[in-house]
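**Student:** Predicted model and sequence below, questions to follow.
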Amino acid sequence: MDSVSITLVQLEVEYKNKQKNIALVSKILEAETSVGDITLLPELFSTGYIFNDAAEIHELCEDFTNSPTIDSLTVLAAKHETLIVAGIAELDNGQYYNSVAVIDGSGLRHKYRKVSQTKFDKQYFSRGSEALTFEHKGLTFGVAICFDVWFPEIMRAYQSVDVVLHPANFGGHHSFAIAQARALEEGCHMVTCNRVGQDVVDAFTATYCGGSRVYSPKGDLILELNEQQSVETVAIQDLSIAPQYNGVDVLDEIQQIASVLNR
C-alpha cells in the first residue's frame, strides 16, 4: 500500500507582505525535524484574500513564468525535499486568477485556478475552467481551493483521486462539514489547510478560524489543528477503493440515477 506524508502549514498570513510570509514559511519548515513529501499552504498564503479594491490584489499578482514567490518556494522545496502546494495570486495575459502552484525543487510543476467564485473572487479574479490531477509518490492528487468544495459539480472531477489538497481561507467552521461530506461523496481523503489571522479593510475585518483538518474516505477525522498558527505532518495511505463504493461503478451509477430522474 502506497503512502505519502503531508505537512500542513496553518499560517498567520501577514496582510499584503509577500516577503514576510515567505520568510515565515521558511522559518516554520526549518524548525521541523522532518517535512512531509508534500507541504500544503493556505489559499493566497502570501498576500491575504480580501481587499478594498481589485487594484490592491492585482498589484500583488505574479506571472508564474517569472514569479519571485515561486522562485523562493522552489528553493524551499529543494532544501526540504518536499512538493509545495501553495495558493498564489496569478497574472496571465492581463487576466488575474486565484491560483494554486504545485512546486518541486526544479520549479513549477502544475497550477490550478479556482473555479468557484465568492463575491470577493468575482471582484478580483477571472474564473478558472479546469480541474487538476497529478501523480506523486504512487498516489493521485486533485486540487481544490476553498469555496470549490461547496460545489459537487466541481468536486465530481476528483471521483478517482486518492487525495484532494485543499488550500482555504475559511472564516467559519461550516465549510469543514462540507469537506467531510466531499470525502465521503468522492471516496477520497480531503486535506484542508486553512489560515489564521485577519484581513483588515475599510468596511470590515475578516477573521480566519484555522482548524485545518484531514478526513479519510470513510469521513473519519484524521487530524484537526487548533485556531493558532501551527504545523503538523500527517501520513496518508492509499485506499484505492473507498469502502462505501466497494463493488459499485460510481460514474455508471451516477449516469443511471440521472437517467431515471430526468425521465
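**Tutor:** Sure, I can see it. Not measured: the values here are computed from a predicted model. Residues are numbered from 1 along each chain as shown.
**Student:** all contacts plus neighbour counts: C-alpha atoms, from now on.
**Tutor:** Fine.
**Student:** Where do the helices of the stretch 151-263 of the chain begin and end?
**Tutor:** Assigned by DSSP state H, counting those that start in this stretch, the stretch 151-263 of the chain shows helices spanning 152-155, 174-186, 250-261.
**Student:** Could you check the angle the longest one makes with helix 250-261?
**Tutor:** Note on geometry: by axes from the mean of the first three to the mean of the last three CA atoms, to 10 degrees, helix 174-186 and helix 250-261 are set 100 degrees apart in direction.
**Student:** so what secondary structure elements neighbour helix 174-186?
**Tutor:** The contact analysis (3 or more CA pairs under 8 Å, 6 or more residues apart in numbering; DSSP states H and E) places helix 174-186 against helix 152-155, strand 189-193, strand 213-215.
**Student:** repeat that for 10 Å
**Tutor:** When contacts are defined as 3 or more CA pairs under 10 Å, 6 or more residues apart in numbering; DSSP states H and E, helix 174-186 sits against helix 152-155, strand 163-167, strand 189-193, strand 213-215.
**Student:** repeat for the first one
**Tutor:** Contact here means 3+ CA pairs under 10 Å, 6+ apart; on that basis helix 152-155 packs against helix 174-186.
**Student:** Break down the stretch 51-200 of the chain into its strands, ranges please.
**Tutor:** 83-92, 95-104, 107-113, 133-136, 139-143, 163-167, 189-193, 196-200 (DSSP state E, counting those that start in this stretch).
**Student:** closest one to residue 9 among the ones you listed?
**Tutor:** Nearest to residue 9 among those is strand 189-193 (6.9 Å), distances taken as CA to CA.
**Student:** Buried ones in that closest one, by neighbour count?
**Tutor:** The neighbour-count check on strand 189-193 (16 or more other CA atoms under 10 Å) flags 189, 190, 191, 192, 193 as buried.
**Student:** and the comparison structure, right after this:
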Amino acid sequence: MIGELVQTRPDAGGLEAVLGHLEAGGAGPRLVVFPELALTGFPVDGAVPAHRVGDSEALARVEAAARRHGAHAVVGFAEENPGGRPYNSAALFGPAGLVGVVRKRHLPGREREWFSPGGAPAVFVTDLATIGVAICYDAWFPEYVKAQALAGAEIIVNINSIWAGGRDGGIGDGPVKRRYWATVPAARALDTQTYVLACNGFGTHDFGGAAGVWRRLGRSRIVDPLGRVLATAPADGPAVLRARLGAAKLDRARRGIALLTDSLDDHERNEDQA
C-alpha cells in the first residue's frame, strides 16, 4: 500500500485542499494523511468553526470522496462538543465510509483554553492495516502510542501543527522544539515498531489578541518500523510525500528486537502476580 502525507496550511478553507488532493490522487489502496485541524484551522480570537460528526456537510464531502476513490484518509477538524469547548479531533474515512474519530487527549499550553481533552488511545482495523491515530502532542507521550502498538497498530498516523516555539509561538524554546520535532517521529517508530506517518502543517496562523502570530515547523516525514526516514517535506511550503508501506519491514523490526512481544509478556506476568 501507499502512504501519502499532504503538508498543507490548515485554515478555514482547508476543505477544498483536502478534496482537491483526494480527487487528484486517483483510485487504489492508499492512506492519505492531512494535518491537524486541516478542515477548520486553529482558533481566531478563541473561536473556531466546529463540525458535528454525522451532521456536517464538510465531513460528508470528505467521506464521499474517500468512497469514490477507494481511499483511506485521516483528516483533522474541530469537533462540536455539546458539553463545552470543542474537541481537537481526527476522522478516519475509508471506502465504506467513516471508520472512526479520535480526540486529542494531551493539550499543551494555550490549547487548554480552546479545546476539551479527549479520551484513551484507539486503533482501527481496516483493509489496509491496523491504524492508530495520534494527534500532535499525543505522540510525544510514549505510553500513548505504545498502547496503540500493543493493541495491534501497524501504522501510527500522527497529524500535527507543530509550532516553532519561543517568540514564534507554542510550547518550548525554538532550538529545543526543533530537536523534539527532528527526533519524535523516529523515536516513536522505534518504540512501537510501526510505520509513523507524521504530517505537519506549514506557514503561520494569527490567533488574534495576546496570542498573536505563530509559525509552524513543516518538515512532515514518513518513518519505517526500523526508524529510517523514508521521505521528508521542506520546512515551509506545501508538499506531498509518498512511500510504500510493506509488511516485510514490520516483520523484520519485530523479529529483530521483540519489544512488543516482551511488553505483552511483562503485562501478563504482572497480571498473574496480581
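**Tutor:** Perfect, I can see it now. Note that the structure is predicted; figures quoted are calculated from it, not measured.
**Student:** Now the TM-score, please.
**Tutor:** After superposition, the two chains reach a TM-score (TM-score structural alignment, normalised by the length of the first structure) of 0.84; 248 aligned residues with a CA RMSD of 2.5 Å.
**Student:** sorry, back to before: check the strands of the stretch 51-200 of the first structure for me and report the most buried one.
**Tutor:** Sort the strands of the stretch 51-200 of the first structure by mean neighbour count, taking mean count of other CA atoms under 10 Å, and strand 189-193 sits at the top with a mean of 31.
**Student:** Dump the buried residues of strand 189-193 of the first structure into a markdown table; add distance to residue 205 of the first structure as well.
**Tutor:** Below are the buried residues of strand 189-193 of the first structure laid out as a markdown table (distance: CA to CA, whole Å):
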| residue | distance to residue 205 of the first structure |
| --- | --- |
| 189 | 32 |
| 190 | 28 |
| 191 | 27 |
| 192 | 23 |
| 193 | 21 |
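**Student:** Against residue 23 of the second structure, how distant is the most centrally placed residue in the second structure?
**Tutor:** Ranked by distance to the mean C-alpha position of the second structure (CA atoms, centre = their mean), the top residue is residue 159 at 2.2 Å. From residue 159 of the second structure across to residue 23 of the second structure, the span is 21 Å (CA to CA, to the nearest Å).
**Student:** ditto for residue 136 of the second structure
**Tutor:** From residue 136 of the second structure to residue 23 of the second structure the distance is 26 Å (CA to CA).
**Student:** quick one, which of those two is more surrounded?
**Tutor:** A direct count of neighbours by other CA atoms under 10 Å for residue 136 of the second structure and residue 23 places residue 136 higher, at 24 against 14.
**Student:** Need the counterpart of that one in the first structure.
**Tutor:** Using TM-score structural alignment as the criterion, residue 136 of the second structure maps onto residue 146 of the first structure.
**Student:** Now its match: closest residue in space, sequence neighbours ignored.
**Tutor:** residue 168 (4.2 Å; CA to CA, 6 or more residues apart in numbering).
**Student:** go on, residue 191 of the second structure?
**Tutor:** Using CA to CA, 6+ apart and skipping the chain neighbours, the partner closest in space to residue 191 of the second structure is residue 146 (6.9 Å).
**Student:** which one in the second structure is aligned with the residue nearest to residue 146 of the first structure?
**Tutor:** Using TM-score structural alignment, residue 168 of the first structure sits opposite residue 160 in the second structure.
**Student:** OK, contacts around its match?
**Tutor:** 7, 10, 34-38, 76, 134-139, 198-202, 216-218, 220 (CA atoms under 10 Å, 6 or more residues apart in numbering).
**Student:** State the distance from it to residue 210 of the second structure.
**Tutor:** 23 Å.
**Student:** Let me see the contact set for the aligned residue in the first structure for residue 183 of the second structure.
**Tutor:** When the first structure is aligned by TM-score structural alignment, residue 183 of the second structure is paired with residue 177. With contact set as CA under 10 Å, 6+ apart, residue 177 of the first structure has these partners: 150, 183, 219.
**Student:** What is the nearest of those residues to residue 4 of the first structure?
**Tutor:** residue 183 (17.4 Å).
**Student:** Check the burial of the spatially closest residue to that closest one that is not a sequence neighbour by counting its neighbours.
**Tutor:** Spatial nearest neighbour of residue 183 of the first structure, excluding adjacent residues (CA to CA, 6+ apart): residue 217 at 5.1 Å. By other CA under 10 Å, the residues close to residue 217 of the first structure number 26.
**Student:** Tell me which residue of the second structure matches up with residue 217 of the first structure.
**Tutor:** So residue 217 of the first structure corresponds to residue 225, using TM-score structural alignment.
**Student:** what's the closest non-adjacent residue to residue 95 of the first structure?
**Tutor:** Using CA to CA, 6+ apart, the closest residue to residue 95 of the first structure is residue 126 (6.4 Å).
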